[in-house]
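In: Everything below, folded, please.
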Amino acid sequence: MFARSQGLVCRPNARLFTCMYRPTITNIAGQRLRCKRALIYRLGDTKRLVSSESRHARTSPDGSSCIRQIKAEEVHEVWQLDAQSYPDYPTQPIEILTRAQRAAPDLFWGHFANGRMTGFACATLSSGSKWTHDSLFNHEPEGAVACLQSLCVYPEFRKMGIAKALVKHLVKHIEDNHNGVTNMCFVCEAHLIPAYRRMGFTYVGPADPSCLSGEESSQWYDMEYRVPASPKDSE
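Out: You can find the predicted model right below:
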């Protein structure tokens, strides 16, 4: 669904946890755009993911920051942040983000500090076995895989662990609400592999070129995280 995204914890050095994946896509007008990286979750019962925002929002002990679902009226700022995060790449249409927020609001999260948005992360569901180019444009509510499409943090808030917190929140959200989750995987550039390994991810190998929409497979690598089984899984 989305055209671009940013890495887990902000930009590594200038790009540590920045763009994990930038495939090329072609929009309706025939323009070739650069996409961001994708993160994938294997999900169980996707219907259970939708629940009250208050139940799943996470607030800091002092109340100064929180992670909560992005509201429809906040998508424009999300779009501006996404564009600002990648000044060297074409800005994706705001309609892509708007459609994503409407289709999967429970997979669209923002980090806020003192009421101000500092970053966001969003994902879509797919019936495939891993992230694919098609997942940029299609959210499949019954899909067994969640593909993280965008992860961005404002420059002045980078290197504070905000992007990492957003991803961990998504993981926790899935662990708590999807008994069938078995693992999480995504595609990243080579320089990000060590950072993700430190977070508990395992290197799988070069990404399948058929999933990269024209990008060289040697530039992208599959990483995987095994999601702990919930107690309900053994019942």
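
In: Only C-alpha atoms from now on, for both contacts and neighbour counts.
Out: Will do.

In: which strand in the protein runs the most residues?
Out: Criterion DSSP state E: the longest strand present in the chain is strand 116-126.

In: which helices and strands does that one pack with?
Out: helix 94-103, strand 108-113, strand 145-153, helix 162-177 (3 or more C-alpha pairs under 8 Å, 6 or more residues apart in numbering; DSSP states H and E).

In: structure for this one too, so we can compare:
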Amino acid sequence: MRMTGRLADAYLSFNITSEDHLGNSRVITQNVPIVKVLTSDGASNTTVFEEPMIPTPEVHIMLPHLERLRHVMVSYKSLADYVVISANLDGEMVFTTSDGVQHQFDGTFRNNNDTGDEEEMVMTPIRYGMAEKAHVETRFTNLNHPVMKDDDEGDHPHLERLHNRPKEFASVLVKVLDLQKVLQSHYVKPSNVICSIVPNHCILFYVYMKKDAQEAALTYFIPEISL
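Out: As a prediction, the model looks like this:
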């Protein structure tokens, strides 16, 4: 990574070296424009950036092979603009095409067995509409679940789900295009990619890279689509 200039504009230039399926070396260069270059005085007077607070993820799962998943999303892109990503704590992960329409709950009631009166509304999980062109579902099984550093906290929602409802899926709705951008990280040949789901809120991807003794990580944040 280096800083370059074009006329009056500044850029961060990223050079990524990888190999294609034939083993040939290839260099990918991406120039990212810098909105503002701060002087030392300007940087000291700038408010420190704070990352947005998000709820604690309820499901952590290792992604399947990125190259395989990337080909799946190429097919999905021609069928729908949205995909529902679902995973549980039993090693299962599902990718489903969607039209992006959310159904918050059904207006159903639970009957009182003694009196027959309708006394309690039953809130059902959010449902997502099916894609108009085709309803396609891709399911992966026997995926691993990483041990996170905060898993030893007694009130962690991840542990509550693991102990009481490991087969229940947590889901988010995102754009296929956004997921495809994450999957482009397969070019850097990551050692592991962890997916963390905050149901009905967002999804996080942690891309871990290791070369020799050096380690690095990329973090992707995709908020759930709200239409």
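
In: Any idea what the TM-score is?
Out: Here the TM-score for the pair of chains, by TM-score structural alignment, normalised by the length of the second structure, is 0.26; 109 aligned residues with a C-alpha RMSD of 6.1 Å.

In: Could I get the helices and strands packed on strand 116-126 of the first structure in a markdown table, plus columns for distance to Cys122 of the first structure and mean neighbour count?
Out: Converted to a markdown table, these look like this (distance: least, C-alpha to C-alpha, whole Å; neighbours: other C-alpha atoms under 10 Å):
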| stretch | distance to Cys122 of the first structure | mean neighbour count |
| --- | --- | --- |
| helix 94-103 | 8 | 18 |
| strand 108-113 | 4 | 22 |
| strand 145-153 | 5 | 31 |
| helix 162-177 | 9 | 19 |
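
In: okay, the ones you listed in CSV with distance to Thr26 of the first structure next?
Out: Output for these, formatted as CSV (distance: least, C-alpha to C-alpha, whole Å):
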stretch, distance to Thr26 of the first structure
helix 94-103, 13
strand 108-113, 24
strand 145-153, 16
helix 162-177, 27
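
In: Mind giving me the packing neighbours of the host helix or strand of Gln84 of the first structure?
Out: Per DSSP states H and E: Gln84 of the first structure is located in helix 75-85. Contact analysis of helix 75-85 of the first structure by 3+ C-alpha pairs under 8 Å, 6+ apart lists helix 94-103, strand 145-153 as its packing neighbours.

In: if we go to 6 Å?
Out: The helices and strands touching helix 75-85 of the first structure, judged by 3 or more C-alpha pairs under 6 Å, 6 or more residues apart in numbering; DSSP states H and E, number zero.

In: that older thread, the longest strand of the first structure: which residues count as buried?
Out: Met117, Thr118, Gly119, Phe120, Ala121, Cys122, Ala123, Thr124, Leu125, Ser126 (16 or more other C-alpha atoms under 10 Å).

In: about what we covered before: okay, the angle between the helix holding Gln84 of the first structure and helix 94-103?
Out: Interaxial angle of helix 75-85 of the first structure relative to helix 94-103 (axes from the mean of the first three to the mean of the last three C-alpha atoms, to 10 degrees): 130 degrees.

In: quick one, helix 75-85 of the first structure and strand 116-126 angle?
Out: Orientation check (the same axes, to 10 degrees): helix 75-85 of the first structure against strand 116-126 gives 90 degrees.
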